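Enquirer: Can you look at this prediction? I've put the sequence above it.
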Amino acid sequence: MEASLRYELRRDLENKKGEQPLTLLIHLSSQRKKVATGIRLIPELWSLEKQQILNLTTKLKTLLQKKYGDNLPKKQTLIQYQDDLIDLKNKVRKIEEGFRSKGIAYSVEMLIEKIKETKEIKIKKEDPTNLVYDFIDRYIQEHELTRVKGSLVVYKSLKHHLKNYEVKTRNKIRFENIDYTFMQSFQNFLIKWEKVHETTGTVNTLNNITIAKQLSTLKTFLGYAKRLGIKVNDGYKDFAIKRDKLEVIALTQDELDQLFTFNLSSNKRLRQVRDVFCFSCVTGLRFSDLQQLKREHIKEIEIRLTVKKTKEPLIVPLNSYSKAILHKYKELVSPLPVISNQKFNKYVKELCKLVGIDDSIEIIRYKGAIKQSTIYKKHEIISAHTGRKTFATLSLEKGIPAETVMKITGHSDYKSFQRYVKVTEERKRNEMQKAWGAPV
């Protein structure tokens, strides 16, 4: 029998900031026990019904700041809290599976004992400077079963850059020393970072987008360490990360139709890649979800699955395009002939080049204050993720409200989704000026 898991706020233990402890209630047979999560929340940010932390929208933030002021947590902190809640539930399920696989009848007390064991923090006392690196390893280990594999690569990269920084500056990295000054110094180090490829002699550098990702990852990690009882210098919170805008590479409706109807009868490999790519373009599914798609996920008029990246349930309505593609492969065990991501990204470029999707696209990146501009043919920068971007952009152009598109794609943050709206508006302007002439 599987334990019932439910999160609840302890209304009787509110601190001076107005926060209440969030506990996990474990119910098994007639036994009920509470487990501390280490998370404290203001009650307005918790949905008991949905069992999740509410999205800190601009409207909600403005409303709550009047009451809580500086005590209001940052959006990134709340995202990390939600991740931790998902991780804790997954941890309990894993413990239960371990008991069941060994044929052991378990109680609530046994579950709690195992949870406590996994929470024990092992610190190498002989060298305090290793603490930061040990915790990065711990974070990776604790999240590898609940996160998409690629999402943890950035933490390994962060560890690598921190060690290089330590060697370069000869400054030992400790939690208590990571303040505003450190963040500024580390950012400058990343801007100047270069690595020469041993074989080709090519010099690799980091652009501002990659640097911002490293710095935001470091902030997330410091918050994680603090919640586990490590004394962390709060100065890092004052450091603002500047984020450059990413271009949205998406197909136009004409390009999608051209691709969808292109004659590939003599090329099975590219025909299948085309169908999988177009399916992403008309459903908005990530490649990881195309890979996990099974027959049981496909209902009469929609797809129902749990998103691999976010672990959230998703409903995607079928349309004439997606229905026609699924019909092609009705005899297969899997709904679609999905190959590896690496091969797919290679073949989809070849496919789009063959079809003639070759408009010139300028990609702008900054390294510090230095602008770097590169011109590509569009087919050179198309990848599996272009399908998802195409769906969002074309759906908005067809008049589907942004809120509806976000529901289908699974976007929870309008700020990250807003770039698709801007692209749509820009296309409207371009088409208007092309048809009627630019304003004088």
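Expert: That came in fine, so what should we check first? Keep in mind it's a predicted model, so treat the numbers as computed, not measured. Numbers count the residues shown, from 1 in each chain.
Enquirer: can we go C-alpha only for contacts and neighbour counts from here?
Expert: Noted.
Enquirer: hang on, Q76 packs against F221?
Expert: No: Q76 is beyond contact range of F221, at 11.0 Å (criterion: CA atoms under 8 Å).
Enquirer: Of those two, which one has the most company?
Expert: In terms of neighbours (other CA atoms under 10 Å), F221 is the more surrounded of Q76 and F221; the figures are 17 against 14.
Enquirer: Make sure that one is actually in contact with D137.
Expert: No: F221 lies out of contact with D137 (CA under 8 Å); the separation is 10.9 Å.
Enquirer: which residues of the stretch 1-150 of the chain fall in strands?
Expert: For the stretch 1-150 of the chain, the strands defined by DSSP state E, counting those that start in this stretch cover 4-9, 20-28, 31-41, 46-47, 52-53.
Enquirer: what about the closest residue to V196 other than its chain neighbours, distance to E194?
Expert: Using CA to CA, 6 or more residues apart in numbering and skipping residues adjacent in sequence, the residue nearest V196 is V203, 4.4 Å away. When distance is defined by CA to CA, to the nearest Å, V203 is 6 Å away from E194.
Enquirer: what does K61 give?
Expert: Taken as CA to CA, the span from K61 to E194 is 40 Å.
Enquirer: Neighbour count: these two, which is higher?
Expert: Of the pair K61 and E194, K61 is the one with more neighbours under other CA under 10 Å, namely 18 against 13.
Enquirer: Go ahead and list the helix or strand containing I339.
Expert: Secondary structure from DSSP states H and E places I339 outside every helix and strand.
Enquirer: before we move on, what about S185?
Expert: Element membership for S185, per DSSP H and E: helix 180-192.
Enquirer: Give me the neighbour count for L24.
Expert: The number of residues packed near L24 is 18, by other CA under 10 Å.
Enquirer: now swap in I382 and tell me
Expert: I382 has 22 neighbouring residues, counting by other CA under 10 Å.
Enquirer: same thing with the one 5 residues further on?
Expert: Close neighbours of G387, defined as other CA under 10 Å, add up to 27.
Enquirer: State the distance from it to Y81.
Expert: With distances taken as CA to CA, G387 is found 30 Å from Y81.
Enquirer: what does F189 give?
Expert: 30 Å.
Enquirer: quick one, which of these two is more surrounded?
Expert: Ranked by neighbour count (other CA under 10 Å), F189 and Y81 place Y81 first, with 22 against 18.
Enquirer: residues in contact with the residue nearest to that one when sequence neighbours are not counted?
Expert: In this structure, Y81 finds its nearest non-sequential neighbour in I39, 7.1 Å apart by CA to CA, 6+ apart. I39 is in contact with P21, L22, Y81, R227, counting by CA atoms under 8 Å, 6 or more residues apart in numbering.
Enquirer: quick one: which of those is most hemmed in?
Expert: Within these, L22 tops the neighbour count with 24 neighbours, counted by other CA under 10 Å.
Enquirer: now that one: how far from L158?
Expert: Taken as CA to CA, the span from L22 to L158 is 30 Å.
Enquirer: Check T310 too.
Expert: T310 sits 22 Å away from L158, taking CA to CA as the criterion.
Enquirer: and the comparison structure, right after this:
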Amino acid sequence: MKEHLESEEYVALLNTPCFNQQVKLAFLFSCYTGLRWVDVKRLEWQDLQGGKLITRIIQQKTGKPVVLTLHSIALAILEEIKQLSLGKTVSANKVFSLPTANGANKVLGEWIKRAGVNKYVTWSCAILSFSILLKDKNVDDVTIAYLMGHTTIRQVQQTYKRYKPKDQSEAISHLPSFNIAGVL
């Protein structure tokens, strides 16, 4: 299974400086939206409807339109990007000014290491993390599939799951309890 980030690792990344702020913000945006590298790289300001807190995009992989309600952290990232772009010419209204995929993954690797996350993380990890954390919060497969731009739930059921429980104690606590005094 590919690597994914846990919620405490999200926090570590949020709090760790990165020498390329655009890569940091774009990766975190992917973690909070489930958008793939190609979709984040081509995202334009006109794709965003700030007043309604949603974005309309056509995902490159599926060709399907997806409406995403943006998490408050995704919205804060957009505000930060606006502040970084003040007084600068932004080509073609792109939200993020990013290097090549290889360049971004190199920056990502150094930043991940600096944050103390001991995993091999690439951009696809953001999407997997997004889906697994939603599943951990008992979001249904249909909703996750929609948010990720999938047309069926098959991909969600096969790919976006944990192969081992995050918290075995929590899982065990769901078993029924009763008084066994005198039964055994």
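Expert: Received it, and whenever you're ready, just let me know what you need. Owing to the predicted nature of the structure, the values given are computational and were not obtained by experimental measurement.
Enquirer: what about the helices in the stretch 1-150 of the first structure?
Expert: Per DSSP state H, counting those that start in this stretch, the stretch 1-150 of the first structure carries helices over the ranges 58-68, 75-101, 108-119, 131-143.
Enquirer: what's the third one aligned against in the second structure?
Expert: Alignment note (TM-score structural alignment): helix 108-119 of the first structure is unmatched in the second structure.
Enquirer: Give me the angle between that helix and helix 131-143.
Expert: Helix 108-119 of the first structure and helix 131-143 are oriented at 140 degrees to each other (axes from the mean of the first three to the mean of the last three CA atoms, to 10 degrees).
Enquirer: Assign the residue nearest the centre of the second structure to helix, strand or coil.
Expert: Central residue of the second structure (CA atoms, centre = their mean): C31, 1.6 Å from the mean position. Three-state call for C31 of the second structure (DSSP: H, G, I helix; E, B strand; the rest coil): helix.
Enquirer: In the second structure, what residue spans correspond to strands?
Expert: 48-49, 54-58, 65-69 (DSSP state E).
Enquirer: okay if I get the strands of the stretch 1-150 of the first structure as a markdown table plus distance to T118 of the first structure?
Expert: Formatted as a markdown table, these follow (distance: least, CA to CA, whole Å):
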| stretch | distance to T118 of the first structure |
| --- | --- |
| strand 4-9 | 18 |
| strand 20-28 | 16 |
| strand 31-41 | 13 |
| strand 46-47 | 26 |
| strand 52-53 | 23 |
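Enquirer: so of those, which one's packed in deepest?
Expert: Among the strands of the stretch 1-150 of the first structure, strand 20-28 has the highest mean neighbour count (mean count of other CA atoms under 10 Å), at a mean of 19.
Enquirer: Where does it end up in the second structure?
Expert: By TM-score structural alignment, strand 20-28 of the first structure lines up with nothing in the second structure.
Enquirer: Output the contacting helices and strands for that strand.
Expert: Under the contact definition 3 or more CA pairs under 8 Å, 6 or more residues apart in numbering; DSSP states H and E, strand 20-28 of the first structure sits against strand 4-9, strand 31-41, helix 108-119.
Enquirer: at 7 Å instead, please
Expert: Packing partners of strand 20-28 of the first structure (3 or more CA pairs under 7 Å, 6 or more residues apart in numbering; DSSP states H and E): strand 4-9, strand 31-41.
Enquirer: Onto which residues of the second structure does the helix holding S185 of the first structure map?
Expert: Under TM-score structural alignment, there is no match for helix 180-192 of the first structure anywhere in the second structure.
Enquirer: buried ones in that helix?
Expert: Across helix 180-192 of the first structure, burial judged by 16 or more other CA atoms under 10 Å covers Y180, M183, F186, Q187, F189, L190, I191.
Enquirer: Then stretch 422-432 of the first structure?
Expert: V423, T424.
Enquirer: what's the spacing between the closest residue to T23 of the first structure other than its chain neighbours and V282 of the first structure?
Expert: Counting by CA to CA, 6+ apart, A36 is the residue found nearest to T23 of the first structure once chain neighbours are left out, at 4.8 Å. To V282 of the first structure, A36 of the first structure is 43 Å away according to CA to CA.
Enquirer: Over in the second structure, find the residue span the helix or strand harbouring S216 of the first structure aligns onto.
Expert: Per DSSP H and E, S216 of the first structure falls inside helix 208-227. Here helix 208-227 of the first structure fails to align to any part of the second structure, judged by TM-score structural alignment.
Enquirer: report the angle between the axes of that helix and helix 180-192?
Expert: Orientation check (the same axes, to 10 degrees): helix 208-227 of the first structure against helix 180-192 gives 150 degrees.
Enquirer: how far does helix 208-227 of the first structure sit from the chain's center?
Expert: Its chain's average C-alpha position is 14 Å from that of helix 208-227 of the first structure, according to CA atoms, centre = their mean, to the nearest Å.
Enquirer: sec struct for the residue lying closest to K371 of the first structure once chain neighbours are set aside, please.
Expert: What sits nearest to K371 of the first structure in space, not counting adjacent residues and going by CA to CA, 6+ apart, is R365, at 6.1 Å. What three-state DSSP gives for R365 of the first structure is strand.
Enquirer: Please say which position in the second structure R365 of the first structure maps to.
Expert: Mapped onto the second structure by TM-score structural alignment, R365 of the first structure lines up with nothing.
Enquirer: Run a quick neighbour tally on R365 of the first structure.
Expert: Using other CA under 10 Å: R365 of the first structure sits among 20 other residues.
Enquirer: my read: it touches I375, true?
Expert: No: assessed by CA atoms under 7 Å, R365 of the first structure is found out of contact with I375, at 11.6 Å.
Enquirer: Could I get the full set of helices for the second structure?
Expert: In the second structure, the helices defined using DSSP state H lie at 7-14, 21-33, 37-42, 72-85, 101-114, 124-136, 141-147, 154-159, 168-172.
Enquirer: any idea of the angle the first one forms with helix 72-85?
Expert: Put plainly, it is helix 7-14 of the second structure. Using the same axes, to 10 degrees: helix 7-14 of the second structure against helix 72-85 is 10 degrees.
Enquirer: Could you do the second one as well?
Expert: Orientation of helix 21-33 of the second structure against helix 72-85 (the same axes, to 10 degrees) gives an angle of 160 degrees.
Enquirer: Run through who's touching stretch 101-112 of the second structure.
Expert: The contact list for stretch 101-112 of the second structure (CA atoms under 7 Å, 6 or more residues apart in numbering) reads C18, V23, V121, T122, W123.
Enquirer: List the contacts of the last one.
Expert: Residues in contact with W123 of the second structure (CA under 7 Å, 6+ apart) are F27, W37, N105.
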